[in-house]
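Peer 1: Would you be able to build a 3D model of this:
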Amino acid sequence: MKPSPMSLRAPSREFPKGWYCVADSKEVKVEKLLPVSWLGRDYVVFRDTQGLAKVADAYCPHLGAHLASHDGCIKEGRVICPFHHWGFDTSTGKCTDIPYAKVIPPVSLTFYEVREVNEQIVIWYHPEGLAPDREPYQSDLLKEREWVLFDSRSWTSSAPFCDILENLFDTAHILMLHHAHETPKLGNIEELDYGLKVDYIMDPDKSDQPMKSLTCHISGITLLVQHYEFVGTEALFVFSFTPIDHEYFVQRTHLYLLNNVSPEVMENIGKEFVDRFVMEVDQDMEVLNFKKHLTKPRLCDGDGPILRFRRYSNQFLEKEGV
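Peer 2: Coordinates of the predicted model:
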């Protein structure tokens, strides 16, 4: 079965405002242009001479050549257009050199607001071009403790974008679709400057995994960090959700395990965790990729706090409505 067009399944045709991952930190090197396509646009991602991540419009403001096409490159701190070899400073974006001209016009590359958090390079998007009104969540745990990147996965999805994180609050589907031992219980839900902090109520004796706690940090509705505490170790899941266009988005997921157990134990824990996670995401996608976003769902008392999440998420969407 092929999914219906998104115009028939979701009320909004605009991307939500927020921070979007355009590349993993490890993908972006000094002196190298990385071409990417997200949010219906083309970008180049690179680092300036100080190693700071930059994201620019992929097309030269001179005559529209793609900066990463042919032999476009970074040389001596400048992005060199492959068409006429105009040079743009990697730190400011300003044109500083035109080999065949005596007068350099006041022209610059279009730069975007960039942050590098949780080993990801993210850019700010607002449908009206407004400046950021919040910062993305940065996990201090990831910076301050020793972690091992155990596995990375990605899915291309045709689910309504506004529904993907709502899935965390639909606790009944964990029991019915994923066949968990019991329905998860959400504890404190707190709106903070970056978005939402959500604590789950865990009982290691009743869970099919010896989990002591689970805390979710949601940046807007585009980024997610989950911190798991198990009996004896910990894990971090770092998620990003970035639209390719109005029909599809990519979910990227990185699993970090705390480096406090032997390699053998880590391998066993990680494999079990990843296998279960992949199975559940695959099950979700088999439903979410075809579902329609209902602005007025008919909920029952056994459903999780879906409307609580929708009241929060509406602030990031073009069209409001629960």
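Peer 1: Could you use CA atoms for every contact and neighbour count after this?
Peer 2: Noted.
Peer 1: can you confirm Val36 is in a strand?
Peer 2: Yes - assessed with DSSP: H, G, I helix; E, B strand; the rest coil, Val36 lies in a strand.
Peer 1: which SSE is the nearest residue to it once chain neighbours are set aside in?
Peer 2: Spatial nearest neighbour of Val36, excluding adjacent residues (C-alpha to C-alpha, 6 or more residues apart in numbering): Tyr43 at 5.4 Å. Using DSSP states H and E, the element containing Tyr43 is strand 41-47.
Peer 1: ok, now how distant is the residue nearest to Val36 from Val250?
Peer 2: Distance from Tyr43 to Val250, counting by C-alpha to C-alpha, to the nearest Å: 16 Å.
Peer 1: and the residue nearest to the spatial centre of the chain, what element?
Peer 2: Nearest to the mean C-alpha position of the chain, by C-alpha atoms, centre = their mean, lies Ser240 at 1.9 Å. Per DSSP H and E: Ser240 is located in strand 234-243.
Peer 1: now the helices: where do they sit in the stretch 101-250 of the chain?
Peer 2: In the stretch 101-250 of the chain, the segments counted as helices under DSSP state H, counting those that start in this stretch are 140-144, 171-176.
Peer 1: So for the shortest one, what gets flagged as buried?
Peer 2: Neighbour-count burial for helix 140-144, counted by 16 or more other C-alpha atoms under 10 Å, picks out Leu142.
Peer 1: if we can go back for a sec, check contacts around the residue nearest to Val36.
Peer 2: Pro35, Val36, Ser37, Val55, Ala56, Asp57, Ala58, Tyr59 (C-alpha atoms under 8 Å, 6 or more residues apart in numbering).
Peer 1: Redo those residues as CSV? Include neighbour count and distance to Glu128.
Peer 2: Shown next, in CSV, are the contacts of Tyr43 (neighbours: other C-alpha atoms under 10 Å; distance: C-alpha to C-alpha, whole Å):
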residue, neighbour count, distance to Glu128
Pro35, 20, 24
Val36, 16, 22
Ser37, 14, 20
Val55, 27, 19
Ala56, 21, 18
Asp57, 18, 17
Ala58, 25, 20
Tyr59, 19, 21
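Peer 1: run this one through as well so I can compare:
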Amino acid sequence: MSTIEPIPMKFRVPEIAFPMGWYRVADAAEIGHDTLKAVSYLNQQLIVYRTKSGAAQVADAYCPHLGAHLASHDGCIKDGAIVCPFHKWSWDGASGRCAGIPYSAVPPLEGLTLTLYPTREVDGMVLMWYHPQGAEPDFEPYASTALQRDAWILFDSHAWVSTSPYCDIFENLFDTAHIVQLHGAGKMPVMRTMEPMPHGLYVDYEMDPEAEEFGIGKLEINFTGVTAIHQLFEGPGWATNFIIASTPIDNERFIQTVRLYVKDLGSSLFNEQIGRPWIERFKYEVEQDFKVLDYKKHLPKPRLCGGDGPIYQYRAYASRYYV
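Peer 2: Alright, predicted model coming up:
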């Protein structure tokens, strides 16, 4: 294991910038009707909760009155209204408007509201929209048609904190040479299709079932911008679906989460026999990647050669999300 320390990101990327897009900030199951979850992403303090109607919502964590963190001390949410721990002002969770001041009948200034972020609940995740200039969403996140169509179980989930340059994390999928050289795959993958989609990008792989451990007959990936992907694998009598999301914590770190779904085979034993080797292999390869990515520098003009994969094609796609 390397003992070197990652140098600050300002020395490893030409410009520190978070791309616009949909970012996972919580698992949907974490957010109950009385939950006020504090999270720290994108150099911001945020709260995640559910409105009175049950919709997931993300907001700025600080009270517009005098700046208290709304989830500190006994800050809470009651009947869809967020109650500040400092002066007990309440804020409607759906609109962000002031819903009451316990010691004053004088309404606050017009326009004094919580800062709310467009929020979606997709495939077990709560996603918030981020745009560096505050623009509204111009695309929707991908929702798995496979998960909606068939019976699946959430087999396992895992998370890593990485110091990789953020722009390199999903580019790594297009570096096909490292799949063999670092991970020891039997054959270099071939991307048959890279097709722009409303949610981002669809990638279809040409698979050789004889070349890999799991006998994969089909692999397709759907990108939500450059912030999350769905990887669908299919083989004889089985299927797995990895949902991988990467959310910056600050300028130096991001968190990568994976949720592994297994197509239900009707038996916990059979599901275990499919899911366990998949999640173990995935974790092993991710940790191999981070042993390199956590220390690497992003090169705007890498010296590529034949066999390196469609890295420049991915960069052309990804560039639209950096404003």
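Peer 1: The strand holding Tyr43 of structure 1: average distance to aligned residues in structure 2?
Peer 2: Following the fit onto structure 2, the mean deviation recorded for strand 41-47 of structure 1 is 0.5 Å by mean C-alpha distance after the TM-score superposition for structure 1.
Peer 1: what's that strand aligned against in structure 2?
Peer 2: Residues 44-50 of structure 2 are matched to strand 41-47 of structure 1 when aligned by TM-score structural alignment.
Peer 1: For burial, what's the neighbour tally of Leu269 of structure 2?
Peer 2: Leu269 of structure 2: 10 surrounding residues under other C-alpha atoms under 10 Å.
Peer 1: Same question for the one 10 residues further on.
Peer 2: Around Ile279 of structure 2 there are 21 other residues, counting by other C-alpha under 10 Å.
Peer 1: if I look at the residue located most distally from the centre of structure 1, how far off is Thr96 of structure 1?
Peer 2: Distance from the C-alpha centroid of structure 1, by C-alpha atoms, centre = their mean, peaks at Lys102 (43.9 Å). Distance from Lys102 of structure 1 to Thr96 of structure 1, counting by C-alpha to C-alpha: 11 Å.
Peer 1: quick revisit: dump the helices of the stretch 101-250 of structure 1 into a markdown table; add distance to Leu109 of structure 1 as well.
Peer 2: What follows is these, written out as a markdown table (distance: least, C-alpha to C-alpha, whole Å):
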| stretch | distance to Leu109 of structure 1 |
| --- | --- |
| helix 140-144 | 32 |
| helix 171-176 | 46 |
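Peer 1: Which among those is found nearest to Asp245 of structure 1?
Peer 2: helix 171-176 (27.6 Å; C-alpha to C-alpha).
Peer 1: Does anything pack onto the helix ranked longest in structure 2? Which helices or strands?
Peer 2: Determined from DSSP state H, the single longest helix within structure 2 is helix 268-293. Contacts defined by 3 or more C-alpha pairs under 8 Å, 6 or more residues apart in numbering; DSSP states H and E place helix 268-293 of structure 2 against strand 152-162, strand 254-263.
Peer 1: Kindly calculate the angle that the first one makes with strand 238-248.
Peer 2: In this structure, strand 152-162 of structure 2 runs at an angle of 30 degrees to strand 238-248, with axes from the mean of the first three to the mean of the last three C-alpha atoms, to 10 degrees as the basis.
Peer 1: thinking again about what came up before, distance to Pro137 of structure 2 and mean neighbour count for the helices and strands packed on helix 268-293 of structure 2 - can I get that in CSV?
Peer 2: Compiled in CSV, these are given as follows (distance: least, C-alpha to C-alpha, whole Å; neighbours: other C-alpha atoms under 10 Å):
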stretch, distance to Pro137 of structure 2, mean neighbour count
strand 152-162, 26, 16
strand 254-263, 22, 22
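Peer 1: Ser72 of structure 2 is nearest to which of those strands?
Peer 2: Here strand 254-263 is closest among those (C-alpha to C-alpha), at 23.0 Å.
Peer 1: so how much does that closest one differ from structure 1 once superposed?
Peer 2: Strand 254-263 of structure 2, aligned to structure 1 and superposed, deviates on average by 0.3 Å (mean C-alpha distance after the TM-score superposition for structure 1).
Peer 1: in structure 1, what residues pair with that strand?
Peer 2: Alignment of strand 254-263 of structure 2 against structure 1: residues 249-258, by TM-score structural alignment.
Peer 1: ok, and what's touching that stretch?
Peer 2: With C-alpha under 8 Å, 6+ apart as the test, stretch 249-258 of structure 1 has contacts from 145-158, 161, 233-244, 266, 270, 274.
Peer 1: The same query, at a cut-off of 7 Å, please.
Peer 2: Contact with stretch 249-258 of structure 1 is made by 146-158, 233-244, as judged by C-alpha atoms under 7 Å, 6 or more residues apart in numbering.
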